[in-house]
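1. pasting a predicted model and its sequence here:
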Amino acid sequence: MPPVRSPVRCKKPVMKQLQGLHYACDAEEPSTVWVPTMIHPSHDGSANPRFPSFEAVLGVEAWIHETWVKVLNADDNEHRFLVAAQYCSECAINASLQAIWQETSWRGGLVVMRGGKYSSVIEMGGARFKRLAALAVRKYLVNTAPLVEELEQVSRAPAVMPAHI
């Protein structure tokens, strides 16, 4: 499945650092990370999606699987998060992800960014949105768990993860 990101359609995009959460493969808990993101200089919005460079955070050693995940808050309002996950069969099981869902066997790093109402990705925001991001990551792990075995066999193959959950 192709990435859910699409390139910024302009000759000179603006680069902005947007806050996301990084579940590093060798960390016990997530950390805040600045994701370099290309933005159209004059027509930023849903017609011109932003392009976060997950490769700058996760590296280019393995494929990056991108999935939009929807979660509901306590008031039943829907929030979207873009999960970018990189599977690395040589890594240990990610402890920061096991803290969210104990049954996970995900090996590798993961970055999550908050989706905006008018822009594809926006700043993560405070503790409330970080909790919702953790729910989105858990939902991602639960829904993609059956595919992890396939990833273990073909970690350098094209993405097999769903584009939307």
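-> Arrived safely. Given the structure is predicted, the values throughout are model-derived calculations rather than measurements. Residues are numbered from 1 along each chain as shown.

2. from here on, just use CA atoms for contacts and neighbour counts.
-> Will do.

3. who are the packing partners of the longest helix anywhere in the chain?
-> For the chain, the helix with the greatest residue count under DSSP state H is helix 127-153. Applying 3 or more Cα pairs under 8 Å, 6 or more residues apart in numbering; DSSP states H and E, one finds that helix 127-153 contacts strand 64-72, strand 78-86, strand 110-115.

4. switch those strands over to a markdown table; also include mean neighbour count and distance to E149.
-> Below are those laid out as a markdown table (neighbours: other Cα atoms under 10 Å; distance: least, Cα to Cα, whole Å):
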| stretch | mean neighbour count | distance to E149 |
| --- | --- | --- |
| strand 64-72 | 21 | 15 |
| strand 78-86 | 23 | 14 |
| strand 110-115 | 26 | 17 |
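
5. so which of those strands gets nearest A145?
-> strand 78-86 (12.7 Å; Cα to Cα).

6. re the thing from before, tilt between the longest helix of the chain and strand 78-86?
-> Orientation check (axes from the mean of the first three to the mean of the last three Cα atoms, to 10 degrees): helix 127-153 against strand 78-86 gives 40 degrees.

7. for helix 127-153, buried residues please.
-> Applying a neighbour-count criterion of 16 or more other Cα atoms under 10 Å, one finds 129-130, 132-141, 144, 148, 151 buried in helix 127-153.

8. second one coming, line it up with the first:
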Amino acid sequence: LPAIHYSSNHDYARVVSIPTLANPGGLDRFPCIEAVFGPHAHITSSTVDIQDVKGKTHRFVIFYQQGGSLEVNQAIQNLVPGSQWRGSIIVMMTGKNIPFIGLMSTHRHLATGALQKYVL
């Protein structure tokens, strides 16, 4: 599924494809964040709701690594000046009836807003 990756190794965000396990009916989806962060990464997640200009709420899940031994994330600093966030972040979108859906380009600004809301 498409998601946004704010890597601590890059100065900018990029869209990545997250390998995702799904049951045969497709209603349960389990993104394999470890495929991007690595198999030994300690991954935490938080949910952030944000409203669009029409007042409709959209939900995003922020998967992240954080810790003093990780590199300062320049991509996050470029998004939120003064931020000292350490480690990488992946932002995925959730659906109404499906836990995770592909992040469409039309929702990217909302995903960015959700991340700014979370980091601040």
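-> On my side now, so go ahead. These numbers come from a predicted model, not from an experiment.

9. of the helices and strands packed on helix 127-153 of the first structure, which approaches P41 of the first structure most closely?
-> Closest approach to P41 of the first structure among those (Cα to Cα): strand 110-115, 19.0 Å.

10. can you list the helices and strands that the next helix or strand after the closest one packs against?
-> Tracing the chain C-terminally past strand 110-115 of the first structure and defining elements by DSSP states H and E, one meets strand 121-122 next. For strand 121-122 of the first structure, the packing partners by 3+ Cα pairs under 8 Å, 6+ apart come out as strand 110-115.

11. elements contacting the strand it packs on?
-> Where contact means 3+ Cα pairs under 8 Å, 6+ apart, strand 110-115 of the first structure is packed against strand 14-23, helix 55-58, strand 78-86, strand 121-122, helix 127-153.

12. where does the shortest one end up in the second structure?
-> Against the second structure, the aligned range for strand 121-122 of the first structure is residues 100-101 (TM-score structural alignment).

13. centre of the chain to that stretch, how far?
-> 11 Å (Cα atoms, centre = their mean, to the nearest Å).

14. now do stretch 37-53 of the first structure
-> Worked out by Cα atoms, centre = their mean, stretch 37-53 of the first structure lies 17 Å from the chain centre.

15. which non-adjacent residue is nearest I98 of the second structure?
-> Excluding the flanking residues, the one nearest I98 of the second structure by Cα to Cα, 6 or more residues apart in numbering is L27, at 5.3 Å.

16. residue closest to the middle of the second structure?
-> Centroid check for the second structure by Cα atoms, centre = their mean gives V91 as the closest residue, at 1.1 Å.

17. name the nearest residue to it, ignoring sequence neighbours.
-> I62 (4.7 Å).

18. alignment lookup: that neighbour to the first structure.
-> So, by TM-score structural alignment, I62 of the second structure is matched to V83.

19. tell me how many other residues crowd V80 of the second structure.
-> 16 (other Cα atoms under 10 Å).

20. ok, the closest residue to it other than its chain neighbours to V91 of the second structure distance?
-> Leaving aside its chain neighbours, V80 of the second structure sits nearest to Q116 (6.7 Å; criterion: Cα to Cα, 6+ apart). Taking Cα to Cα, to the nearest Å as the measure, Q116 of the second structure falls 11 Å from V91 of the second structure.

21. ok, Q51 of the second structure next?
-> Note on Q51 of the second structure: its distance to V91 of the second structure, by Cα to Cα, is 16 Å.

22. ok, the alignment partner in the first structure of A41 of the second structure - how many residues close by?
-> Under the alignment (TM-score structural alignment), A41 of the second structure maps onto A62 of the first structure. As a burial measure, A62 of the first structure scores 18 neighbours (other Cα under 10 Å).
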